[in-house]
Each structure stands twice: as structure tokens, then as C-alpha cells.
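> Turn this into a structure:
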Amino acid sequence: MNLLLAEVAQATQRLAAAGVPSPRFDAEELAAHIHGVKRGQLHTVPDADFDARYWEAIARREAREPLQHITGRAFFRYLELRVGPGVFVPRPETESVVDWAIDAVRDMDVAEPLVADLCSGSGAIALAIAQEVPRSTVHAFELDEDALTWTRRNIDASPDRARVTLHAGDATRAFEGDRSWNGRFDLVISNPPYIPLTEWEYVAPEARDHDPQLALFSGEDGLTTIRGIERVAARLLRPGGVVVVEHADTQGGQVPWIFNEDHGWTDAADHRDLNNRPRFTTARRAVP
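Next up is the predicted model:
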């Protein structure tokens, strides 16, 4: 075993003792990042090239700083995004939300789909849809000024940037002052804040101490922003258009009721992620 692999083994033990959920993966990912190789190439790093900064990175992760903040990047579907303090780090669970949405848009008989991404954060959802639905146009809304810095950076670096428009503002009031957008959108999608304020102490340190509070918490029951998203989606979507909203795995029995028939919705349903946990709700705007 070369020196780096031996250090990775020690680092794995340290991260496991600190309660890091994926200690081996994180130890290897940090080693690869520091040494400028892929994880599968760690064995090729000569002992003489071992970089002591590795242990600085491990100490940061041991203190439960997000892996993505240390490396400065997050992978989401086919994207590599820049992330850091001030922006919500995209999670793998959201990939299943986007997967459903992309399939729904592709099934529509629409040449150039119009999409709204509410609470855009890093821009992960907006950019994934723009990349995988090549003729789509996406309007992304983000309120937090710090997060907007990262959203702009990722959009500006994207080859699909011409089809993604970023709006600085409250997602629950999207296009409120411009009625010309009402009833035009094919898809409204959102990964909004949904953690109840009463559950602050139960949130993982990586999120609680490093993700923006605006991206995490939403009222006493966690559903305040989702209710606002419902009202915006009802206004923006055309008849037959769909809304997709992520939620906590404990909210699968509540969120579909927000998109009820009295508000002009049909086919409200909840869906599970790849871990078989309730993860997102979809609904269709009723056709008169």
C-alpha cells in the first residue's frame, strides 16, 4: 500500500468516528481533489507527492463542513456545479425529482417548453432541464443574495446559459407584476425550503450549520413556502401544465392535499425517490 492509500484508511476512521455518513467515499474524494486525480487513480500517486493539505481538508470534514464546500464543486445529474458558503448544496434525492419532470416535459406536445424553477439555489434544476431538454427555456428565481452569486456563476459557465434567465426575487411572487406570463408555462418545478422550524436541532450539521437558513426552514409545519409555490404555479401554468415540488420524506401525506381540486388541480400524486422514501408531489393544471 502506498502512503496516500494508508492515509486514506486513517482518514476514513477519523471521519467515521466524527459521524460523517460516508467516511470512505469522502476520504477518497478529498484525497483525489487535493492530489488532482480521480478516485480510481489514488494508487498512482507517488509517496513523494503526498500533500499535507489532505489532513487540513480531513479536519474540515471531520468538523462536518460539507464535502462540497471543501472541494468547491457538486455533481448533479450530468452537471458539475460550483458551490460554497451561502448556497444550498444540491442533493442526490433531487435528481429523481428532475428525472420525473424531464420525462413529463418530453411527453408534452410542445416544441419549446417554458419552465419556471422556483428557489433555484445553485441553479442545478434549471441547468439540468436546459441541458436535457434542448429546446426548453427556463426562468430561475432565487431570493438570497449570497446564493445568487453562485447561481449566476453556474449559469454563466453553462453552454446552455442563453436559455436560462435568472430573476432575483421571491419565488412565491414570481412574475407577480407582469400578467403577460400568466397561463403560459408548461412546467413549474421547485426544491423549496420545507423543514419545520421546530425540527432545527434534528437537522444534520452539514445542512444546519452551512446551508442558508432560507433554503431550509419554512414555518412551523415546513409547508409555508410550498403553499406559496402552489399559488404561483396555479397562476403561471397553462391548462394541462404540471407542477413538481420536492418535500421532506415525512410530508408525503400532506403536500398532495395542497394541490387540491378546489384550487384547479387534477392528478395530484406523491412519488418516492431511489431510496423508496416519499420525496415529491406532482399535479396537473385542470383543463376546462
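
> CA atoms for contacts and neighbours, from now on please.
Will do.

> Now do the SS call for A234.
helix (DSSP: H, G, I helix; E, B strand; the rest coil).

> The nearest residue to it once chain neighbours are set aside: how many residues sit nearby?
Nearest residue to A234 in three dimensions, chain neighbours excluded: R285, at 7.1 Å (Cα to Cα, 6 or more residues apart in numbering). Neighbours of R285 under the rule other Cα atoms under 10 Å: 27.

> I have a second one here; can you model it like the first so I can compare?
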Amino acid sequence: MTVRQAVAGAAALLAEAGVPSPDVDARLLAEHVLGRSLYLVPSAATFADLGDQALQSRFAELVERRRSREPLQHITGQMAFRHLVLAAAPGAFVVRPETELVAQAAIDAAAAVARTGRRPVVVDLCTGSGAVALAVATEVPEADVHAVELSEAALAVARRNVDAIAPRVRLVRGDAGAALPELDGTVDVVVSNPPYIPPDAVPRETEVREHDPDMALYGGGADGLDTPRAVVAAAARLLAPGGTFVMEHAEVQAAAVRDMVAARGLTDVRTERDLGGRDRFVVARRPG
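Next comes the predicted model:
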């Protein structure tokens, strides 16, 4: 059996198991095992041709794990975010494409400050794996980036990513609502992808429901907005006059989030949509 035939068979098995992107996942698992792009593999090549027969067994093992709906990112130990390849592991939220636009809004705001000749100060609350903080740090290299996370498991993953990509990012273990009091009134951008799922809104996706940590999913309170409220309060004290606030939320929470942000005295409050056209994050400014 050639590698390509094995991948096609694996894709069929994954599709049967309900995996959302079976063809892509089968290809990525094969590339992970082989350590090379499948596009560089001759069409007639077998696993044995490219190493040894054990590679095929290893591929079958990983496909079975994916069939059980273990996240692809946990299997390969990697996840993509914007231009970055990040370490992924159980205990840290698997970052989603929707959050790339949240990062973009923070990057744009930080870059605007940098263009004035000043080093922007950026705080990422509930950083998880560090994805947003690292996107800002690498795309706006002038920025001084601080990333806050309460979970020790997530912080360990963030530390791996920071050490590998941008060691100058400052990682802080702490509660988002009380973090970094020494920066009060001096921050140019506060960005956050906090937990925001209500307790009765169990995620449909098996990968999310069974593998992402509850601490990264459920925001607390009947509406799931306890943690986002704490984040908004922290942003209101951290931001300098004219500073920008960006926070992800669920589509159905857009109006409630706008209200809570405005109640904290932030202005120019607006909801932005994700790549699927869903209300996904709020952007606001501290007046001044």
C-alpha cells in the first residue's frame, strides 16, 4: 500500500467517525509521522520506502486516536495561529482561527502606537497557550508584551511557546481581574480571549467538550460572563487614556458585552465579526 493510498483510507475512516476535516487531518498525520510534506512524497512510495514498516503502524495508531476525536493538535503537539506554529498540549485551550481576527485588532492598535515612535505596552489577559501575546510580539516587535494566565498547566504550555518564539514576552501567573496593578493607567492595548461559555451551553464539538480544559471554556455565572466582566474591569484600570480594548465573546453575548464595556466608562464601543460573519469580539477605547 502506498502512502497516498493509506492516507485516503485514513481519511475515509475519519469521515466515518465524524471528524470535521478528514482529508486534511489524514494528510497532516501522515506528514507528522514522515517528517515531510506529503507533496514531496512520490506517488508510488510506501511507508517502508520512506523509512521502515513501523512508520505505517505509527500512522495507523495516530489515525485511531483521531478517530476517537482526540484533537489533532494534541496528537501532533502543534497548532497553527496566524504565521506561528505553537506547541499544543492538554491543559491549554486549542486556539481557533476565529481568534486570529482578535489578535489582528490588537496588532493594529499596537502598531499604530509604534508608528508614533513610542514602544506600545500590551497586556494579554487569559493568555492560555500564549498565542495572542506571541502574535502581537512577533508582528509588532517594538511592543512590550505582558501575558497573564491563572492555570498552571496552560502557563507551562505558554512558557514553552514564549521561550521558543519571543522570550522577551513577560509571563505572569495570576487572576486576570487583579493582575498587573503596577501597570494601571499605562497600557496601550488590553486584549483577551477569556472563557465565556455559559454553564448550560455544552460545546457540540467532541474535541472541545472532552479535551479543552473547563477553566478555558466556562466563564462563570448564569450567562458565562463572570470572567469577561473581571477582564473588562481590569482593562478599565490598566488602559492609558486613548488605549484600546479587544475581547472575544460568543455571538449571542455581543449586546451584553457592549453594555458591560460601556458601563466601565470605555467609549467607541463596537462589535466586530469573525471570518464566518458571526459577532465575535468587542473593541473599545478609554477616553482621553
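
> quick one on the thing from earlier: residue contacts, the residue nearest to A234 of structure 1?
A234, L237, R238, P239, G240, G241, V242, G264, W265, T266 (Cα atoms under 8 Å, 6 or more residues apart in numbering).

> can you tell me how far it sits from H33 of structure 1?
Here R285 of structure 1 is placed at a distance of 45 Å from H33 of structure 1 (Cα to Cα, to the nearest Å).

> what's the answer for A6 of structure 1, then?
17 Å.

> list the contacts for D26 of structure 1?
T12, L67.

> Also R65 of structure 2?
I75.

> What's the match for it in structure 1?
Alignment note (TM-score structural alignment): R65 of structure 2 maps to R60 of structure 1.

> and if you look at G128 of structure 2?
So G128 of structure 2 corresponds to G121, using TM-score structural alignment.

> any idea whether the residue most central in space within structure 2 is helix, strand or coil?
Centroid check for structure 2 by Cα atoms, centre = their mean gives V95 as the closest residue, at 2.6 Å. Counting by three-state DSSP, the backbone at V95 of structure 2 sits in coil.

> list the contacts for it?
Here V95 of structure 2 is in contact with M79, F81, S129, A131 (criterion: Cα under 8 Å, 6+ apart).

> Closest to P198 of structure 2 out of these?
Sorting the contacts of V95 of structure 2 by distance to P198 of structure 2 puts S129 at the head of the list, at 22.0 Å, by Cα to Cα.

> so how far is L14 of structure 2 from the closest one?
For S129 of structure 2, the distance to L14 of structure 2 - Cα to Cα - is 27 Å.

> These two: who's more crowded?
Legend: neighbour count by other Cα under 10 Å for S129 of structure 2 and L14, higher for S129 (29 against 23).

> Would you verify that the more buried one is located in a helix?
No - applying three-state DSSP, one finds S129 of structure 2 to be coil, outside a helix.

> thought it was touching E152?
No - contact criterion Cα atoms under 8 Å: S129 of structure 2 and E152 do not qualify, at 11.0 Å.

> Compare the contacts of R285 of structure 1 with structure 2 and list the overlap.
Compared against structure 2 with both residues aligned by TM-score structural alignment, their matches' Cα atoms under 8 Å, these retain A234, L237, R238, P239, G240, G241, V242, G264, W265, T266.

> which of those are buried?
Neighbour counting by 16 or more other Cα atoms under 10 Å classes A234, L237, R238, P239, G240, G241, V242, W265, T266 among these as buried.
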